[in-house]
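Novice: This is the structure alone, sequence omitted:
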């Protein structure tokens, strides 16, 4: 177990030496999806990032309890928990029971993450499965004086809480500015303060998902579920709480407030947030028409995509950016990642064909040390990938007969690739036949390029049309030639 691991802590805005509360045991809670629609790429990036963290902590010798919730009730239209229940809206739209909606999109979420080869969490609790725990937590918050009931709805008293605790500790926002920017929403006449948010919401006559409570029939607010479930499975204080950066300002801020109001303890020691996705420099969103689902990305079925990209190519692309940095999608960037991933996997497939020598021109130890150092520096996957391509260079050099490697160094090289490419990054080789096809097509495309440079356009066209007749479409651009199956 390496105690030199450093994590960037959103609470303190700096890197800190990771010291788990119950070493070598680690408790990690990550806010999971709200399953009333298909999972989007922003979700995927978050879960791929925390899969990397889960894998590396486990690899480093920690015993990790990774809890990732499923929100299947209580997530409403607004940040302050106002509006119509999204599950009920979707159920009415698709003419299904709300729990049919939950089942449909939960299975879809799991299918997508399997395609990205992520590990399942240790525990995946649901909001609807923990109504009792949420009610009990709300009762304790009321008893401690930080919440009040109004007409069957229970609100958290932000002003009362803020007199004793730092409500904006996670974001450093100014309370006066927050008050000025708070929209007028339904239920404001019931609230004591404009920033107060709902812990329990009174059911309307048409509400489909409802439960009995001391305050009448209703359903939980969005934020209370994570506070209740993290406390149940990880305790009142645990090590890591994570999610997308969009959750910090409201959801995670309110989680901290609820937990402290209940137990008088800050729930997590480290708060970690993944950054947002952009498309050609513009933030990805449905309203702008530049947001696409994983399936659309895999199949190339979106107006902004020139072709489809495999799940492992997309995962490799995501790992090439640090989890705290903005990740920009473009056809050019994905093409480059596709070529890089193929090059990495082709090199790995060559390792068994290398013949060890008595002496070695290369030392693999420094590469392994650099990879570990990068991962210990807040899981810096881009630096690890750069080191892995140094290993790729060595493999290709030895395979071409331009260098030697000893049996001991070759064993280190194989272990390096197994540990970091497969065990820590969670990448996997694509279909072997596809890899062979890639190699053949790369050679054919190079022959066509040579023909074009020699102004032998007849041969160039013959190659293009021949491939087209076999269902392979070539696309020329200033960056080079790419292909996809027509």
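Specialist: Structure received. The structure displayed is predicted, hence computed values, not measured ones. Residues are numbered from 1 along each chain as shown.

Novice: Only C-alpha atoms from now on, for both contacts and neighbour counts.
Specialist: Fine.

Novice: tell me the contacts of residue 4?
Specialist: Listed by C-alpha atoms under 8 Å, 6 or more residues apart in numbering, the contact set of residue 4 reads 17-18, 376.

Novice: ok, second structure coming up, stack it against the first:
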């Protein structure tokens, strides 16, 4: 039975969907005003593995991950300029040009990291109608108010009527009030400092605006996820995911909005949060010079790291830590992750070889020993699932895979030992290894060498064979390259290659 840690209840709970076999899963996606950074990759990888595992377990998952292209203000609250609008002004572009550019780059990065695309990827700007309708529901229940064309959620009234603002994050409203200054820019029109914007009136210079019953404006950042999750998963669904940094205020506000709607409820039954990433023991920030985008990571252009690392190395690195634990990124940690990842890939190569197939001419085997050894192998193969069931404990699942691989290596190197295990048990364990590594953890083999470099090497061997008049090798190299669609041309200036036009 799969158990997941529910932030809302602060305990592990057995997971059972509301409407089996259907599972609704919502993940807060990026605000597309800039390239995604390393920290932005952890959540998608975690929830990609969860989605894969649920599907492996036979559930039909509807995975929704949004794109925020409006309403996320610089202060992450209700003050400052819209992050997307600010980027558009700086680049002298339309906001939607900026959004489209970084959305495409984000999707490319997620694909490189082995993340399956979500089933639905709604954009906030495409769901203004749903957001206005949700605001109207909250106003009708008396839990929001309009001031100068902006609409705010009334937190004190919500709590007075039985709401628990702060329940998810463990924040106490009285402490929030004591630590909040009402004179902050844009806050003076609120009735209470804890109130948050559902709709903001657009200043004349604001680039992104829509008509509404309260005048031209734009939606609040928190409102968007409530409206989109409800549209595609319903007022009550199974899992809502996101980074720990979104727990407050974003997810806290989502729950309040959901409970203040015409169909009250927390939204998701399970709220899951992945922990944060540090770089060389420090919080990632531009001021510290350790802010690394995914493209910089893949290309090796960051001063914070000594070299480029592949997408699968980063995916394996994140899987080495349980998703609720913090994780620190460094060259040493990444090089260790690369070794571990390559070890798993060598395991897949071993499975593709003939080394784990029992030879029919082996001597008679003790049946009792055969059964015992087969059961032992079956038990090793079951371990990764045991750990995945325990709140998606990927580091322990990886350790179990390495134990299984160690057994495979022993069997491959010792024919007598291999003969003492049933072929059925070996085949089943091999299938399990492949399923967990590839289908559930989403790790895939990456090309190790450049095609250009390999061609240069092959042409060097070709030239050496010609000089030595080893014409059988010359023909062999020509033939091998031709099967790959490459032809060799001997010219007056040397040897060249071209694509075959046959």
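Specialist: That came through fine. It should be emphasised that the depicted structure is a prediction, and the values quoted were computed from it without experimental measurement.

Novice: re the thing from before, buried subset of the contacts of residue 4 of structure 1 as a PyMOL selection?
Specialist: Here the buried members of the contacts of residue 4 of structure 1 are turned into a PyMOL selection, burial being counted by 16 or more other C-alpha atoms under 10 Å:
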select buried, resi 18+376
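
Novice: quick one: which of the contacts of residue 4 of structure 1 is nearest to residue 407 of structure 1?
Specialist: Proximity of these to residue 407 of structure 1 (C-alpha to C-alpha) peaks at residue 376, which lies at 28.4 Å.

Novice: my read is residue 306 of structure 1 is in a helix, agree?
Specialist: No - remark: residue 306 of structure 1 does not belong to a helix; assigned using DSSP: H, G, I helix; E, B strand; the rest coil, it is coil.

Novice: ok, it to residue 442 of structure 1 distance?
Specialist: Shown here: residue 306 of structure 1 relative to residue 442 of structure 1, a distance of 19 Å by C-alpha to C-alpha, to the nearest Å.

Novice: Residue 135 of structure 1 too?
Specialist: Residue 135 of structure 1 sits 61 Å away from residue 442 of structure 1, going by C-alpha to C-alpha.

Novice: try residue 112 of structure 1
Specialist: Spatial separation of residue 112 of structure 1 from residue 442 of structure 1 under the definition C-alpha to C-alpha is 29 Å.

Novice: out of these two, which sits in the busier spot?
Specialist: Relative neighbour count places residue 112 above the other of residue 112 of structure 1 and residue 442, with 18 against 15, counting by other C-alpha atoms under 10 Å.

Novice: give me the number of residues near the nearest residue to residue 251 of structure 1 once chain neighbours are set aside?
Specialist: What sits nearest to residue 251 of structure 1 in space, not counting adjacent residues and going by C-alpha to C-alpha, 6 or more residues apart in numbering, is residue 223, at 5.8 Å. Residue 223 of structure 1: 28 surrounding residues under other C-alpha under 10 Å.

Novice: which residues touch the residue mapped onto residue 395 of structure 1 from structure 2?
Specialist: For residue 395 of structure 1, the aligned position in structure 2 is occupied by residue 408, per TM-score structural alignment. Shown in contact with residue 408 of structure 2 (C-alpha under 8 Å, 6+ apart): residue 356.

Novice: One more: residue 449 of structure 2?
Specialist: For residue 449 of structure 2, no residue counts as a contact, taking C-alpha under 8 Å, 6+ apart as the criterion.
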